[in-house]
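>>> okay, structure incoming, though there's no sequence with it:
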């Protein structure tokens, strides 16, 4: 593509967020089955890859017209999470051999694609050299490929680049000290600053050194910095992938991460143990001041890890509780200021906001706090899937991981210009090996500064005595109130017992009456009524008992409602359709029709006929029932021929109202409800029939 065409595409990409992205992007930068792109970031000409297959990732980093260098770096840092070293090398070689054959490529693009592949290999062998050192078969495959290019002298620029890749490998290999060296040398051979190191600050006779406090605090800070930075630089980036340091097999998969963590914890214990081992309060105060000076020296050397370890030791319970010691330390304003500044720097508030800000500005060499990055990686690994729903590599996840790994790697490249002092480092290492456990450290803290109780305050005791007497009086009043309430409760129980006895007598009388009227066993009750309307064992033609309790005067009464009517069986059946010809006007049989319970009972019938009744909640089915409204009750039967009702509604105190179709989905619906009982739902054949029923029922509710 000509330069003018490339500029045209770049200018179009500026408007990606405002219009359809794919309308302006070239074909190779559009979503497809095997690759997906994200939103265009400010200041970038091409969108980032968020998901793809390994083949598509390799294609993307070797595009002839728009290679993605950031993506190449991210792949080299993270590829072992989704591919092996041989798979990546094979994909690059295949791209070299087939470049220019894709539908969006032109034949002349093949030369540029080959250059892209060789440049990718050059970056890999320099920044990821340890991959080839650990796997000799991978190195042999690489050099076999490079030799095949050199053997073809038809394209001199490609041959020169292939030789350059080989040379880059050899220069990186020169960092090793010989055949017996291992990959550790690669990680401990960073660049040094050109300025001369400061001379060590050592006592004239090191033999007099008995404790950490016999050394110069600045020199202790320097040696701690060298020890921590060495441990930090030994960490391979592969040890940080997949949270390997926290999973089974971590000793084999992340040995250097575990060593760095162990050293950090050891430094914290080193200062804690040294302080609690001093019996004299003045000496302990000087020990804390020494620790603050060392922490300050570490901070000036950009050794955040040791600074945090020391401040953490001063905040540990065995040291924090030493009030007498801290009173002497904080008598000096400089000590207070140093501690406050260091605590503000390493505070974890806002996810280490202040520390991250400092880290972005600091120039290496430095020893970062590894724990922050381990936390970041844990959130990225556990909070995001490895693949998308389509089975693509979730590269949005690995791109974020690559940024963290890049930050880690950044501070492994520059070495400190400090003189290692083996005597000091060996002394510190010996102290680390004899660290106390938490329980012993706390025991020693109690031994040097026991718990103390303040002398009793007579005035405070007197005030507490007054409050205690007031509490006792309040409790006595509460007891008297409860005793009074208990007497009232006993009276209520006696009254209720009397009411229950009366009800039982009335039930016995009713049972006897029923036995005389109907000696045969009663039919099984209808399955439809709920607990509020189901008939008792002596129903349906026994009297129904209704209890009404008065709350304030604690009195109760029982009254009887007339027995349910029986019917003479008519000719109609329950399933027969209800129409005007069979049931009178509007499909309703009344007393005037000469059928139903009104014709066989001397009681006054207000209305009768067929209705549809809902058997339960709003989702229950509607069932056709023969209904009779009479004597303050609404009786409903399974069929017009039944002699005993399936249920009965006591209408006294009820309200009847029409219900719109939008509520139940039924025309001509109405409901009968009572504030203290259940609600019954019916619907009639038409609006006139509903009005007739509502008027009949209303007349019976008073």
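Noted; the coordinates are in hand. Please read all numbers here as calculations on a predicted model, not as lab measurements. Residues are numbered from 1 along each chain as shown.

>>> going by C-alpha atoms from here, please, whenever you check contacts or count neighbours.
Will do.

>>> show me the strands in this protein, by range?
When secondary structure is read from DSSP state E, the chain shows strands at 35-37, 49-52, 191-192, 414-415, 544-549, 556-561, 605-614, 622-630, 633-637, 647-650, 655-659, 669-673, 680-683.

>>> tell me what the last one is packed against?
In this structure, strand 680-683 packs against strand 605-614, strand 669-673, with contacts taken as 3 or more CA pairs under 8 Å, 6 or more residues apart in numbering; DSSP states H and E.

>>> for those strands, give me a markdown table that also has distance to residue 64 and mean neighbour count.
Compiled in a markdown table, the helices and strands packed on strand 680-683 are given as follows (distance: least, CA to CA, whole Å; neighbours: other CA atoms under 10 Å):
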| stretch | distance to residue 64 | mean neighbour count |
| --- | --- | --- |
| strand 605-614 | 75 | 22 |
| strand 669-673 | 76 | 20 |
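
>>> tell me which of the ones you listed sits nearest to residue 95.
Across these, residue 95 has its closest neighbour in strand 605-614 (73.7 Å, CA to CA).

>>> in addition, the following structure is provided for comparison:
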């Protein structure tokens, strides 16, 4: 059955009740149904519930958001199947924009586009099965590729393009560089090309040749543009070397290639080439040419007594923050991108070590409270821990604050009613503030609003940033060209969003002006490393301390709570 058949057919979509099973899909592109047809129009990223699948590739479905009453036929090559959980997340709260969600118009970076075939018929576009190989080095022209090879959104930002076109734009002869594109490209290029390919394309870009049809009168202007392009190429190499987040340790082989390239006589005449050679030598020798600014220290309070309950909550929060900050600053944004993309992470990676540390804090919280036999003593332990969490919040250490809050909210601690009855109102208010700060309501609305006003240093809630990055990584890698061509373009808007998340994570990598007290640091490490209990054993301990109430007592309690005497 062709698209034209569907446009003219009188066949109507079946009722949902006639379909035994349904599933959900998400729109990869915009689709505008022909006027007067029984087709369904939708926009990029809309969620559709599918009721019928035709062998021709046309599906019958109903929009899940924003309007569930819109239903009709649509081409299946415009969508991708998603899980029920992902669909539920997309339309469970239509008023709440997902952080980093391109459907959020306040921070929209991936505008809606429309794919059409050569006749302008949106129903005739076939979805290519794979990305053609644009990575083979070839001679690049002096201008950008055809319009079909690079797309811009209404704000002028790059939305998509072929790999050669993206490299050309990266090194374009414009007076002002697109810094956002430049930074996004360097941080994410490994998701759509290799380091070898980038090096080869940049070198070819440097040796750009004039078009054969160029008139002699145009040559002088073209040579000026060529010089600007060559300077951009060298600036790109320099940024790759200077930014320690771009190249991994096993990728420093590129320095040898760069040095060989820079020794060419024509290349060596550029001042940037000499600077780049010096910078490569410094990096290879392990030198850091950056000027280190050491801020004045805030002398922490004395901590001579090493029992955890004798360490003041403020001091305990400070020392926990120092350790957590060191671990967070060890996380490389590129590692987050690779992990969010599905790459495996071993237990020695900086991400794994950071997560293990926060898990130890949550376990230590539960274990510490359950170590007290008396409800009153447990209440005092809760108050001490709540005060520590609140000080962490004041220090913008939302990571440790979240770990402590998670430990307090674990079922094995939360069920201790007699313990919580003895916690005073002041500490219960502190605890509520910490809970609300990291509440997941409306896609972490309060936390997102708070973090935008925070001035570094800060340790953000890593789980939130990582989940946003995972969401971005789930967006389509490729988008169709808009000129009727069947080629596929790299979805660069997706990469720009990933860079925005990683750049935000980098923003917080500022050390705290706190003085580490070795005795307390050693004690904290000892405490956290000694938490060997399992959740099952701790839950048994919790039941031992406060057994479940008998059924008749629970019934009496329910009646009392309902107003019956």
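Yep, it's here. Keep in mind it's a predicted model, so treat the numbers as computed, not measured.

>>> residue 333 of the second structure: neighbour count?
23 (other CA atoms under 10 Å).

>>> before we move on, the earlier item: redo the strands of the first structure as JSON lines? Include distance to residue 139 of the first structure.
Formatted as JSON lines, the strands of the first structure follow (distance: least, CA to CA, whole Å):
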{"stretch": "strand 35-37", "distance to residue 139 of the first structure": "30"}
{"stretch": "strand 49-52", "distance to residue 139 of the first structure": "27"}
{"stretch": "strand 191-192", "distance to residue 139 of the first structure": "25"}
{"stretch": "strand 414-415", "distance to residue 139 of the first structure": "27"}
{"stretch": "strand 544-549", "distance to residue 139 of the first structure": "96"}
{"stretch": "strand 556-561", "distance to residue 139 of the first structure": "99"}
{"stretch": "strand 605-614", "distance to residue 139 of the first structure": "82"}
{"stretch": "strand 622-630", "distance to residue 139 of the first structure": "81"}
{"stretch": "strand 633-637", "distance to residue 139 of the first structure": "93"}
{"stretch": "strand 647-650", "distance to residue 139 of the first structure": "91"}
{"stretch": "strand 655-659", "distance to residue 139 of the first structure": "85"}
{"stretch": "strand 669-673", "distance to residue 139 of the first structure": "86"}
{"stretch": "strand 680-683", "distance to residue 139 of the first structure": "85"}
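
>>> and residue 664 of the first structure, how close does it get to residue 614 of the first structure?
10 Å (CA to CA, to the nearest Å).

>>> separation between the alignment partner in the second structure of residue 437 of the first structure and residue 281 of the second structure?
Using TM-score structural alignment, the equivalent of residue 437 of the first structure in the second structure is residue 534. Using CA to CA, one gets 50 Å for the distance from residue 534 of the second structure to residue 281 of the second structure.

>>> out of the strands of the first structure, nearest to residue 246 of the first structure?
strand 49-52 (27.0 Å).

>>> what segments of the stretch 201-350 of the second structure are helices?
Ranges of helices in the stretch 201-350 of the second structure, per DSSP state H, counting those that start in this stretch, are 216-242, 254-262, 265-268, 271-284, 313-329, 333-340, 350-370.

>>> residue range for the fifth one in the first structure?
Taking TM-score structural alignment as the measure, the first structure aligns residues 217-233 with helix 313-329 of the second structure.

>>> report the mean deviation for the matching stretch after fitting onto the second structure.
For stretch 217-233 of the first structure, the mean deviation from the second structure after alignment is 1.4 Å (mean CA distance after the TM-score superposition for the first structure).

>>> what sits up against that stretch?
With contacts defined as CA atoms under 8 Å, 6 or more residues apart in numbering, stretch 217-233 of the first structure is touched by 187-188, 200-202, 256-257, 259-260, 263-264, 290-291, 293-295, 297-298, 301, 303, 305-306, 366-367, 412, 416, 418, 420-421, 424-425.

>>> any of those residues buried? List them.
Among those, those buried by neighbour count (16 or more other CA atoms under 10 Å) are 187-188, 200, 256-257, 259-260, 263-264, 290-291, 293-295, 297-298, 301, 303, 305-306, 366-367, 412, 416, 418, 420-421, 424-425.

>>> the longest helix along the first structure versus strand 556-561: what angle between them?
Looking across the first structure with DSSP state H, the single longest helix is helix 458-517. Orientation of helix 458-517 of the first structure against strand 556-561 (axes from the mean of the first three to the mean of the last three CA atoms, to 10 degrees) gives an angle of 20 degrees.

>>> quick check: angle from helix 458-517 of the first structure to strand 544-549?
Angle between the axes of helix 458-517 of the first structure and strand 544-549 is 160 degrees (criterion: the same axes, to 10 degrees).

>>> who are the neighbours in contact with the aligned partner of residue 381 of the first structure in the second structure?
In the second structure, residue 381 of the first structure lines up with residue 473, judged by TM-score structural alignment. By CA under 8 Å, 6+ apart, the contact set of residue 473 of the second structure is 340-341, 494, 498.
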